[in-house]
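Q: Using only what follows, build the 3D model:
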Amino acid sequence: MDIHQFDAIRPFEPEELPEVFDRLLQNEQFCQVLAYLYPGVPVEMIGQKMHQCRTNLEFQKAFCYDFLHNLLAKASLGIDFDCQNIDLKRRYTFVSNHRDIVLDSALLHKLLFDAGCDTTTEIAIGDNLLKLPWVKDIVRINKSFIVERSLSMRQMLVSSKRLSDYMHFVINEKHDNVWIAQREGRAKDSNDRTQEAILKMMTMGGEGSVKQRLLSLHIVPLAISYEFDPCDFLKAQEFQLRRDVEGWKKGPMDDVISMQTGIMGFKGHIHYHCAPCIDEWLEQLPDDMPKADFYKAVAEHIDHDIWRGYRLYPSNYVALDLLEGTNAHADRYTDEDRQRFEAYLQGQMAKIQLPNPDAGFLRERMLTMYANPVRNQLSVL
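A: As a prediction, the model looks like this:
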């Protein structure tokens, strides 16, 4: 396969970086972001450091790693990574639940570095987040490839095939990892379920039966648990707008606000858990399984692995008990945990900006976000 057939969607290649760095350094908005991130540091110095990066991976180490390290110190109570089920020398397609637009994949990169892996992942990112040309440049330096959305049916087929071919190309020819969310967009209610459409897209590329095509991607279900979701109030707000305003659609700034809030907001404890690669399980599925049953079985297997891998916090159990009006899980938290979570909830509710907030509905939506991971994990344990 020739890499140039993927020019419209792939990350930049090392030889393209100097020109992209120059283009970014001439962009006013990008320079404003630099001034915010590196107060008092001349743009020329940052430009020099950028130009010393010969590869995308070097750029991630030089810029992204420190940013994430400092961010976690300010906006979390620490992060940990259980990767004992995988061999970091091999290459995988990480399929994860999706909580945070930017950080889900970014934090995985930091964790892979810390665990001694010699690469990160190439990230599938929706073009709905890339309205600004300089943002598109940045993510393509940062090893992202583009998922094209809002296309006609025919264009969508062509685009999905190219996307799938590219994922197979990354794993089997570039020998890198891939990260992709289990569904398009975040699960606003934290009820994490793999969309079969994502699996069908993956089997448009590769060779052999659908089973062989998925096998060649070496899928690893990845569970991501944040103790607190800084965007919980924005998600609740969106639920009410969808309920009350016919045909409501997100505005161009909504994703930007979610990205900013998700990155900078307080997350409490964070846990990443890799389930075993699904190859061995896939091998055991009958070769003559009807396609519909096959995709359903794979989606369920990934879901159950993700649910098992959650780390649940007192906030999750408190939320479920508050929602159901019981003390069924009171052994999982203290009175103090409960008071702390109720105070947190009130603080988040106060941030909601709606002309007519439906307090009962918004509270129920937010509690559901924290309760669903418990419900799902209990269903498979």
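
Q: C-alpha from now on. contacts and neighbour counts both.
A: Will do.

Q: got a list of what the nearest residue to residue 231 once chain neighbours are set aside touches?
A: Leaving out its chain neighbours, the residue that sits closest to residue 231 by CA to CA, 6 or more residues apart in numbering is residue 262, at 5.7 Å. Each residue near residue 262 by CA atoms under 8 Å, 6 or more residues apart in numbering is listed here: 100-103, 229-231.

Q: can we see that at 6 Å?
A: 100, 230-231 (CA atoms under 6 Å, 6 or more residues apart in numbering).

Q: May I see the buried residues of stretch 30-42?
A: Going by neighbour count (16 or more other CA atoms under 10 Å), the buried part of stretch 30-42 is 30, 34.

Q: sorry, back to before: is the residue nearest to residue 231 within a helix or a strand, and which one?
A: Here residue 262, judged by DSSP states H and E, is contained in helix 252-264.

Q: coming back round to it: kindly indicate which of the contacts of residue 262 lies nearest residue 281.
A: Nearest to residue 281, judged by CA to CA, of these is residue 100 at 29.0 Å.

Q: For residue 337, the count of nearby residues, please.
A: Neighbourhood size, residue 337 [other CA atoms under 10 Å]: 16.

Q: Repeat that for residue 224.
A: With other CA under 10 Å as criterion, residue 224 counts 25.

Q: can you tell me the helix or strand for it?
A: Residue 224 belongs to strand 219-226 when assigned by DSSP H and E.

Q: Which is the succeeding secondary structure element to that strand?
A: Taking DSSP H and E, what comes next after strand 219-226 is helix 232-244.

Q: Give me the contacts around that following helix.
A: Helix 232-244 is contacted from outside by 188, 248, 348, 362, 365, using CA under 6 Å, 6+ apart.

Q: Proceed likewise with the subsequent sequence, for comparison:
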Amino acid sequence: MRSWPARMRGMAFSWMGVGSLKPMSSSALKNCLLSFSASKPMRPKVLPNVSCGMPKAEVNHTGFEDMAPLKGEEAAKALVSLRDGTDWVLQLGKVLSQEQAQGLLAAWNHVDDVEGFQLNVVKPFLEALADKTTSGFTWSGELSSLKSGLLFLTNHKDIVLDPSFLNVVLLGQGLPATEIGIGSNLLASPWVNALVRLNRCFVVERSGSARDRYQHSLRTAAYIRHITAQGQPVWLAHREGRAKDGVDATAPALIRTLSDNGHLETWDALRVSPVSLSYEWDPCDGMKVRELLMRERDGDYTKAEGEDQRSMLLGMVGDKGRVHFHFNNAVMWEDPTEGSRPEQHMAAKVDEVLMTGMRFWPNQRLCGEWIGLDPEVLAPAPEPTQADREAWKTRLSSITGQLEAEGWSEEQVSRKWCEITSAPLTHRHALLHK
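A: As a prediction, this is how the structure comes out:
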């Protein structure tokens, strides 16, 4: 098991209330993204590109320029405009020393391409973020599984940090960073668009009618085949949007699209490698509880303006506890069992691999005990210590306190939160004991 050095600290929960959800402007979001306190000095250094594990040949994006990551002259211009569009020393000086803020900007000043930006600016930022918001990040899996993967398919916990932490692992092993699929609905402003496309993100269009979205998905799949054929790895979430109910289930429609309607050769050429992501705490769990309770009461839920951006921010800067990524071997195409459609069969197979590689936490066992799950279902989660129990009580009290103010009972909130938190255990048991 590998890890990043990280400061182990007591669990201090500061869940941001959702009762008074307000629209967030792009400028406010930008300032919030800069407003986390670094837990140790961050001293970026410009490192030579020879060590960063980037592909030897530049990926050809011809025909997909409108959705592809920025590169070349376009990226160089965006790096300058993004850097010069904000007084970064002033903004970073709110949480870092003047010297540290100037050091980070100095590293940026020496960067003129995407590779240098990722290695010398983004990677140090993410390492500081992990140190600030986790109680330790670890990963496991054979190096061969990292080297052989072309499409890293993960369960979906955080649109920003899932692929970011994955890429820090890859870069740390001298391997190429992935390109990252991100929905157009999350690109709220030009500066966000520029920032994500400088971080090797390609845009998955999510607008239009059902037919439009289907056509967009076909083009996305064609793009993925186009770049993986050139040796460029890709990260994708196994479903659109995070599972609000805690059940990480791969979307059969995604399998169908990636395999071009069930073609063995098309799927196997992608070398789909599932990566099991395990976060001890979900910074957005209170928002999810609120949404699910409102759906049950009202039959529907309408997001407030800026809610996606608020969720992205909270996911980044909120406390995640321990985090573990497990890299599984590639999953090859397998013909379905009788009575099962190919995409459903393969989605279940991917889920089995993801669940087998999952790490479970004491808080999940405590939640399962609270709602009365069978001991066999709880078995993969470790027995909690007294500290685990206290942390669990603190978290639950924080969420119930926030939502009781909106009129929900303690019983309603507690049950829904425990159902969401223990859902991975229930899902694992159902998959592996069917």
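
Q: After superposing, what score do the chains get?
A: TM-score of the superposed chains, computed with TM-score structural alignment, normalised by the length of structure 1, equals 0.87; 371 aligned residues with a CA RMSD of 3.0 Å.

Q: sorry, back to before: which one of the contacts of residue 262 of structure 1 sits closest to residue 316 of structure 1?
A: residue 230 (14.6 Å).

Q: Contact partners for that closest one?
A: For residue 230 of structure 1, the contact set (CA under 6 Å, 6+ apart) comprises 262, 265-266.

Q: Alignment lookup: it to structure 2.
A: Correspondence of residue 230 of structure 1 to structure 2, assessed by TM-score structural alignment: residue 283.

Q: The residue nearest to residue 231 of structure 1 matches what in structure 2?
A: Using TM-score structural alignment, residue 262 of structure 1 sits opposite residue 315 in structure 2.

Q: ok so, going back, okay if I get the contacts of residue 230 of structure 1 as CSV plus distance to residue 91 of structure 1?
A: What follows is the contacts of residue 230 of structure 1, written out as CSV (distance: CA to CA, whole Å):
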residue, distance to residue 91 of structure 1
262, 28
265, 32
266, 32
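
Q: Just give me the closest of these to residue 55 of structure 1.
A: residue 262 (27.6 Å).

Q: how near is the closest one to residue 256 of structure 1?
A: 10 Å (CA to CA, to the nearest Å).

Q: again with residue 185 of structure 1
A: 14 Å.

Q: Same check on residue 263 of structure 1?
A: 11 Å.

Q: Who has more neighbours out of the two?
A: Legend: neighbour count by other CA under 10 Å for residue 263 of structure 1 and residue 256, higher for residue 263 (20 against 15).

Q: How about that one: what's its closest non-neighbour residue?
A: Residue 263 of structure 1 sits nearest to residue 103 (CA to CA, 6+ apart), 6.6 Å away.

Q: And for residue 264 of structure 2?
A: residue 333 is the one closest to residue 264 of structure 2 (CA to CA, 6+ apart), at 5.6 Å.

Q: And for residue 101 of structure 1?
A: residue 259 (6.0 Å).

Q: go on, residue 384 of structure 2?
A: residue 362 (4.8 Å).

Q: residues near the equivalent of that neighbour over in structure 1, how many?
A: Matched by TM-score structural alignment, residue 362 of structure 2 corresponds to residue 314 in structure 1. As a burial measure, residue 314 of structure 1 scores 19 neighbours (other CA under 10 Å).

Q: didn't residue 314 of structure 1 look like it was pressed against residue 333?
A: Yes: Residue 314 of structure 1 is within contact range of residue 333, at 5.1 Å (criterion: CA atoms under 6 Å).

Q: do you know how far residue 163 of structure 2 is from residue 306 of structure 2?
A: Taken as CA to CA, the span from residue 163 of structure 2 to residue 306 of structure 2 is 22 Å.

Q: ugh, wrong one, residue 358 of structure 2
A: Taken as CA to CA, the span from residue 358 of structure 2 to residue 306 of structure 2 is 32 Å.

Q: So if I had to pick from those two, which one is more boxed in?
A: Legend: neighbour count by other CA under 10 Å for residue 358 of structure 2 and residue 306, higher for residue 358 (22 against 18).

Q: For the more buried one, which residues are in contact?
A: residue 276.

Q: can you do 7 Å?
A: 276-278 (CA atoms under 7 Å, 6 or more residues apart in numbering).

Q: Distance to residue 128 of structure 2 added to those, as CSV?
A: Output for those, formatted as CSV (distance: CA to CA, whole Å):
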residue, distance to residue 128 of structure 2
276, 23
277, 20
278, 19
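
Q: which one of those sits closest to residue 207 of structure 2?
A: For the contacts of residue 358 of structure 2, the nearest to residue 207 of structure 2 is residue 277 (28.1 Å; CA to CA).

Q: residue boundaries of the helices in the stretch 1-150 of structure 2?
A: 26-33, 72-84, 88-92, 98-109, 114-117, 123-133, 143-148 (DSSP state H, counting those that start in this stretch).

Q: wait, which of those is closest to residue 366 of structure 2?
A: helix 123-133 (22.4 Å).

Q: That closest one corresponds to what range in structure 1?
A: Going by TM-score structural alignment: helix 123-133 of structure 2 matches residues 65-75.

Q: Look up the average distance of that stretch to its aligned counterpart in structure 2.
A: Stretch 65-75 of structure 1 differs from its equivalent in structure 2 by a mean of 1.4 Å after superposition (mean CA distance after the TM-score superposition for structure 1).
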